[in-house]
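[1] got a structure for you, letters missing:
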């Protein structure tokens, strides 16, 4: 198997396993809607269900079509990730980032299939300000997307072209100097 798919798959499996293990532990040890202070006034562990998307968007329990929307969105994202990996130059940081995104998306999909909601348990706040609760999968998606963006940003122009036709032109070497 090619290195890019080993990196992608390894990071996806790592993110998925850590996400599901952490959610299992939270569900076994913390009653729903009972915060457990970790850092007083800043960080609690909670056990809540989010039926919506990121930051509680579409968090209404009476909308069944959300499940199908999120299922299709996850499948489209997975397809897009595989297409990007397939057509990209060999950058392990890009593949690691995309693997984290894929693993996080799959972690939340597992919850949606099992519970018709996502288990969130990380609660960050300061005074009256509250960040919406999140989980390891959400963190993997965020960190993975940032890592993938940085990898693409630092990629030289034309590096994504596997044929190498644009590599010389982008760096000013080769090609026709008119």
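    Structure received. Model, not experiment: these values are computed from the prediction. Numbering: from 1, shown residues only.

[2] switch to C-alpha atoms for all contacts and neighbour counts from now on
    OK.

[3] Give me the residues contacting stretch 115-123.
    Residues from elsewhere that reach stretch 115-123 (C-alpha atoms under 8 Å, 6 or more residues apart in numbering): 23, 26, 43-52, 67, 108-109, 111-112, 130-135.

[4] which stretches of this structure form strands?
    Ranges of strands within the chain are 36-39, 43-50, 118-126, 129-130, based on DSSP state E.

[5] out of these, nearest to residue 73?
    Proximity to residue 73 (C-alpha to C-alpha) singles out strand 118-126 among those, at 14.9 Å.

[6] just how off-centre is that closest one within its chain?
    16 Å (C-alpha atoms, centre = their mean, to the nearest Å).

[7] Next, the angle strand 43-50 makes with it.
    When axes from the mean of the first three to the mean of the last three C-alpha atoms, to 10 degrees is applied, the directions of strand 118-126 and strand 43-50 differ by 140 degrees.

[8] List the buried residues for strand 118-126?
    Burial within strand 118-126, assessed by neighbour count using 16 or more other C-alpha atoms under 10 Å, is assigned to 118, 119, 120, 121, 122, 123, 124.

[9] Tell me how far the second one lies from residue 13.
    Counting by C-alpha to C-alpha, to the nearest Å, the gap from residue 119 to residue 13 is 18 Å.

[10] what does the fourth one give?
    As judged by C-alpha to C-alpha, residue 121 and residue 13 stand 20 Å apart.

[11] Same check on residue 110?
    For residue 110 relative to residue 13 (C-alpha to C-alpha), the value is 13 Å.

[12] In addition, the following structure is provided for comparison:
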């Protein structure tokens, strides 16, 4: 069976070859955008964690702006923003599920805003999942390195991965609220439109 075609025979959403879907070039570009954002977020998270561990671990917090922002290294067994500290293995399983779900969803990706959203969430999930797998105490219960403390004493310490996950989550809620679909269509109250 052939996929939808525009005038001139160009595929709109991809052809099927031997029963397997082939992603159209526009879909490939959006998947590339998702992957690029995920890699950038992951690299920034890994680089900043490595840097703060070399320079700040075991030291007093570094105050950047009085009562507004400081860097302080903590090892977080919980979820983002130090929530659920007694459920480390559960969060490892959830993070793994999120990564798998994003990779499966990417096959239907035709939306640039959703590519950005999923890229942020994938990069953040992989960043913290790396800590869960490779940091002490191991066994999928590794502690995540957090170091950014906004409004010291009033807000949990976090990292680049946490920030990316939260920004991706906010963007996902906004896109869903506005009716933007992963396949590039927009639900406008009962009917879908392209774009």
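    Ah, there it is. In this text, all values refer to a predicted model and were calculated from it rather than measured experimentally.

[13] re earlier: from the contacts of stretch 115-123 of structure 1, which would you call buried?
    For these, a neighbour count by 16+ other C-alpha under 10 Å gives the buried set as 23, 26, 43-52, 67, 108-109, 111-112, 133-135.

[14] Give the full set of residues in contact with the residue nearest the centre of structure 2.
    Taking C-alpha atoms, centre = their mean, the centroid of structure 2 lies closest to residue 121, which sits 1.2 Å from it. The contact partners of residue 121 of structure 2, by C-alpha under 8 Å, 6+ apart, come to 38, 164, 165, 166, 168, 169.

[15] Run through the neighbouring helices and strands of the longest helix seen in structure 2.
    Counting residues, the longest helix found in structure 2 (DSSP state H) is helix 25-56. When contacts are defined as 3 or more C-alpha pairs under 8 Å, 6 or more residues apart in numbering; DSSP states H and E, helix 25-56 of structure 2 sits against strand 69-76, helix 112-134, strand 144-150, helix 160-178.

[16] equivalent range in structure 1 for the third one?
    Mapped onto structure 1 with TM-score structural alignment as the criterion, strand 144-150 of structure 2 occupies residues 118-124.

[17] what's the mean deviation for the matching stretch versus structure 2?
    Superposing on structure 2 and averaging over aligned pairs (mean C-alpha distance after the TM-score superposition for structure 1), stretch 118-124 of structure 1 comes out at 0.5 Å.

[18] picking up where we left off before, can you put the helices and strands packed on helix 25-56 of structure 2 in a markdown table and add distance to residue 103 of structure 2?
    Output for the helices and strands packed on helix 25-56 of structure 2, formatted as a markdown table (distance: least, C-alpha to C-alpha, whole Å):
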| stretch | distance to residue 103 of structure 2 |
| --- | --- |
| strand 69-76 | 26 |
| helix 112-134 | 8 |
| strand 144-150 | 23 |
| helix 160-178 | 15 |
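
[19] so where is stretch 146-153 of structure 1 in structure 2?
    Under TM-score structural alignment, the match for stretch 146-153 of structure 1 is residues 170-177.

[20] Mind listing what's buried along that stretch?
    Within stretch 170-177 of structure 2, the residues that count as buried by 16+ other C-alpha under 10 Å are 171, 172, 175.

[21] after superposition, how close is that stretch to structure 1?
    Looks like 2.5 Å for stretch 170-177 of structure 2 (mean C-alpha distance after the TM-score superposition for structure 1).

[22] quick one: contacts of that stretch?
    Under C-alpha under 8 Å, 6+ apart, the answer for stretch 170-177 of structure 2 is 113, 114, 117, 181.

[23] Ok, stretch 73-80 of structure 2 next?
    By C-alpha under 8 Å, 6+ apart, the list of residues contacting stretch 73-80 of structure 2 from outside reads 52-53, 56-58, 61, 82, 84-88, 91, 141-148, 157-158, 162.

[24] residue in structure 1 matching residue 53 of structure 2?
    Under the alignment (TM-score structural alignment), residue 53 of structure 2 maps onto residue 27 of structure 1.

[25] tell me the contacts of that match?
    So residue 27 of structure 1 contacts residue 47 (C-alpha under 8 Å, 6+ apart).

[26] Distance check, it against residue 33 of structure 1.
    To residue 33 of structure 1, residue 27 of structure 1 is 11 Å away according to C-alpha to C-alpha.

[27] go on, residue 2 of structure 1?
    Taking C-alpha to C-alpha, one finds residue 2 of structure 1 at 45 Å from residue 33 of structure 1.

[28] out of these two, which sits in the busier spot?
    The neighbour count for residue 2 of structure 1 versus residue 33, taken as other C-alpha atoms under 10 Å, is higher for residue 33 (12 against 6).
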